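[1] The sequence and its predicted three-dimensional model are supplied below.
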Amino acid sequence: MKKTVLITGASSGIGAATARLFAAQGWNVVATMRNPEDGNDLAALGTVLVTRLDVSEPASIDAAIAAGLARFGRIDALVNNAGYGQYGLFEAISREQVQAQFDVNVFGVMDVTRAVLPHFRAAGRGVIVNVSSGAGLFTLPMISLYCASKFALEGFSEALSYELGSQDIAVKLVIPHGGVTATRFSESQADRQAQDPTLTDYSAFVARTNAAFGRMTNARSMSSDDVAAVIYGAATDGTDQLRYLVGDDARGFIKAKQMMAPQDYIDFMRQAFPPKG
């Protein structure tokens, strides 16, 4: 029987590219998204089932898994891709926005994973690929909540990999950095950019930080297809490797975090994003 992968957040970007790649490689694909009408192009592929899944709605998780099993009879791999970035000064972000960030990027991943695990255990195998971010390895200003959620995902995935290794279920982290992830830094969509016009004390800092993010965006060099290729490789390489970095570290953030003494690293990052002008 052909293998089957369930992918969250498959309506666009990395998720859609991953769905297309798995289908091209002969897999059955359960491409899930909040609005299935956004996946009509994927549904046209014969081996792709497009179905609704909102990671913040447990009932929709169970329904999507049931639909995938009914259509294909098995699920062999899970790609937790759904997520978004909450941007803005922490002081401008409401508690409700904090909760929503973790509901999607952390608790949603946990809920989908928990729902799939009984099927993996019954089969005696499985692989989980969690799409993380460079912001789960290093932090940047103005995205404190996104960083917090991705750091949580990194810690959860690493600890879970020890548990599930006992069940022959692999856990993988694919970590885009310096490219696709960075293109979101300069977005100003209302639902992702917390605003508080009274916080004028931060104005100079925000201007410097936005300029730095603009330079990072201009330097992007990675496509969704590039990330999808790494996701597919992680899901199929048969190893117990946990982390897969994908991107251009031209800014040096990854190398600095890995190689520098702790305070030297902090000093390096403060030079990139100066607290004071």
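    Perfect, thanks for sending it. Quick caveat: nothing in here was measured; it's all calculated off a predicted structure.
[2] Please count neighbours and contacts with C-alpha atoms only from this point.
    Fine.
[3] So the nearest residue to Ile75 once chain neighbours are set aside versus Ile266, what's the distance?
    Leaving aside its sequence neighbours, Ile75 sits nearest to Thr4 (C-alpha to C-alpha, 6 or more residues apart in numbering; 4.9 Å). Using C-alpha to C-alpha, to the nearest Å, Thr4 is found at 43 Å from Ile266.
[4] related to what we said a few turns ago, does the residue nearest to Ile75 really touch Gln25, like I thought?
    No - counting by C-alpha atoms under 8 Å, Thr4 sits too far from Gln25 to count as a contact (11.1 Å).
[5] Counting neighbours around each, name which of these two comes out higher.
    Legend: neighbour count by other C-alpha atoms under 10 Å for Thr4 and Gln25, higher for Thr4 (24 against 9).
[6] What segments of this structure are strands?
    Shown for the chain, the strands assigned by DSSP state E span residues 4-7, 28-33, 48-52, 77-80, 126-131, 169-177, 243-247.
[7] Would you mind finding the most buried of the ones you listed?
    strand 28-33 (a mean of 29; mean count of other C-alpha atoms under 10 Å).
[8] now the helices for the chain?
    Remark: helices assigned in the chain by DSSP state H are 13-24, 40-43, 58-72, 95-102, 108-123, 144-165, 203-218, 224-236, 253-259, 262-272.
[9] who does the shortest one touch, helix- and strand-wise?
    Going back to what we said before, that points to helix 40-43. Under the contact criterion of 3 or more C-alpha pairs under 8 Å, 6 or more residues apart in numbering; DSSP states H and E, helix 40-43 touches helix 13-24, strand 48-52.
[10] Show me which positions of the first one end up buried.
    Buried residues in helix 13-24, counted by 16 or more other C-alpha atoms under 10 Å: Gly13, Ile14, Gly15, Ala16, Ala17, Thr18, Ala19, Arg20, Leu21, Phe22, Ala23.
[11] before we move on, what about stretch 155-173?
    Buried residues in stretch 155-173 (16+ other C-alpha under 10 Å): Ser157, Ser161, Leu164, Gln167, Asp168, Ile169, Ala170, Val171, Lys172, Leu173.
[12] putting a second one here so we can go through both:
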Amino acid sequence: MTAQRPKTIFITGSSSGLGRAAAKLFASHEWKVIATMRNPEREAELATLPGVALFPLDITDRAQIEQAATRAVAAGGVDVVFNNAGYGMSGPLEGLTDEQMLRMVNTNLLGTIRTTKAFIPHFREKKTGLFINTTSIGGLITVPFNSLYHATKWALEGWSESMAFELNQLGIGMKIVEPGGMKTDFFTRSLDVGRHPAYDALLDSVMGAITDPRQMETYSAPEQIAEVVYEAATDGKDQLRYVAGADAKATYAMRLQLGDEAFCRAIRQQFFGKHAETVSS
């Protein structure tokens, strides 16, 4: 009897956080893992794990995306693409430069779209395959001073939902994992902050609330969210969205229960308190 070929997952953004945790988890389940990152030569641990290959990939580089996809297919094919690379951005719109905005859109949105496009021919030819996209609870709700980040995550939500219809007709799946807060370096190494003096006090108040140690205690470990990614990859369900983490589930349930307008008032009150007055025109 012929042994079944181990499945292969291609992961973007594997150098830290969720991507790294997912690479280790899938490898522990005897998957072949192609872990991509901008500087694989700096990675020591993943390179030692059985079945893990490190590829260089900057998802803002279209040529490098094509090269990585071609190399992965030539190495034996891919069963799952986990689009995980991305980062956070906070700050008032007036405080963000064009360069910051373009980098965010190119990474969080277009990087995922281009990586997906590069693998569709492979999946279409073999009439099977699965894309899993990391969005965020920030693709279902918003908080102040994260407008560009939310723009990319809400765009990914809509794009993924539409693509799920399109790809399903070809035998290809698409799923979304929507984590809440994670105990990673997201708010340090992975956060880009834009500032403008007119908003400094308000921004400091909002960032203080988000990074309050008591709030961060409610966040999930990346290993917990990686388990949800593994579930999405292996459960065989016709399910689009996987809200991941207790805080994300509670926040999204609150939005559904209150409705959009009441939820937005609650968020405004949470972050701005007595300064939560609104201006209507």
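    Great, that's in hand. No experiment lies behind these values; they were computed from the predicted model shown.
[13] coming back round to it: save the helices of the first structure as JSON lines, and put in distance to Val129 of the first structure too.
    Listed next are those as JSON lines, based on distance: least, C-alpha to C-alpha, whole Å:
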{"stretch": "helix 13-24", "distance to Val129 of the first structure": "11"}
{"stretch": "helix 40-43", "distance to Val129 of the first structure": "20"}
{"stretch": "helix 58-72", "distance to Val129 of the first structure": "16"}
{"stretch": "helix 95-102", "distance to Val129 of the first structure": "18"}
{"stretch": "helix 108-123", "distance to Val129 of the first structure": "10"}
{"stretch": "helix 144-165", "distance to Val129 of the first structure": "9"}
{"stretch": "helix 203-218", "distance to Val129 of the first structure": "26"}
{"stretch": "helix 224-236", "distance to Val129 of the first structure": "7"}
{"stretch": "helix 253-259", "distance to Val129 of the first structure": "21"}
{"stretch": "helix 262-272", "distance to Val129 of the first structure": "29"}
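[14] Gly178 of the first structure is nearest to which of those?
    helix 203-218 (7.4 Å; C-alpha to C-alpha).
[15] quick one, that closest one and helix 262-272 angle?
    Relative orientation of helix 203-218 of the first structure versus helix 262-272 (axes from the mean of the first three to the mean of the last three C-alpha atoms, to 10 degrees): 90 degrees.
[16] distance between helix 203-218 of the first structure and the chain's centre?
    Offset of helix 203-218 of the first structure from its chain centre (C-alpha atoms, centre = their mean, to the nearest Å): 23 Å.
[17] try stretch 155-171 of the first structure
    Centroid separation for stretch 155-171 of the first structure versus its chain: 18 Å, with C-alpha atoms, centre = their mean.
[18] and that stretch, which stretch of the second structure?
    Counting by TM-score structural alignment, stretch 155-171 of the first structure pairs with residues 158-174 of the second structure.
[19] ditto for stretch 260-268 of the first structure
    Taking TM-score structural alignment, stretch 260-268 of the first structure hits residues 258-266 over in the second structure.
[20] One more: stretch 52-63 of the first structure?
    The aligned range for stretch 52-63 of the first structure is 56-67, by TM-score structural alignment.
[21] do stretch 128-140 of the first structure as well
    Aligned by TM-score structural alignment, stretch 128-140 of the first structure falls on residues 131-143 of the second structure.
[22] How about residues contacting the match of stretch 155-171 of the first structure?
    With contact meaning C-alpha atoms under 8 Å, 6 or more residues apart in numbering, stretch 158-174 of the second structure is reached by Phe123, Arg124, Lys127, Thr128, Gly129, Leu130, Phe131, Ile132, Asn133, Lys175, Ile176, Leu240.
[23] What distance do you get for the nearest residue to Val55 of the first structure once chain neighbours are set aside to Leu53 of the first structure?
    Nearest non-adjacent residue to Val55 of the first structure, counting by C-alpha to C-alpha, 6+ apart: Gly108, 4.6 Å away. Gly108 of the first structure is 10 Å from Leu53 of the first structure, where distance means C-alpha to C-alpha.
[24] out of those two, which sits in the busier spot?
    Taking neighbours as other C-alpha under 10 Å, Gly108 of the first structure and Leu53 compare with Leu53 leading, 27 against 23.
[25] Surely that one touches Ser11?
    No - counting by C-alpha under 8 Å, Leu53 of the first structure does not reach Ser11; the two are 10.9 Å apart.
[26] list residues touching both of those two?
    Thr32, Met33.
[27] roughly how far apart are whatever residue of the second structure lines up with Gly13 of the first structure and Pro179 of the second structure?
    Matched by TM-score structural alignment, Gly13 of the first structure corresponds to Gly17 in the second structure. Distance, Gly17 of the second structure to Pro179 of the second structure, by C-alpha to C-alpha: 12 Å.
[28] Could you do Gly95 of the second structure as well?
    Computed as C-alpha to C-alpha, the Gly95 of the second structure to Pro179 of the second structure distance reads 27 Å.
[29] Distance-wise, check the aligned residue in the second structure for the residue nearest to Val55 of the first structure relative to Phe145 of the second structure.
    Alignment note (TM-score structural alignment): Gly108 of the first structure maps to Gly111 of the second structure. Here Gly111 of the second structure is placed at a distance of 23 Å from Phe145 of the second structure (C-alpha to C-alpha).
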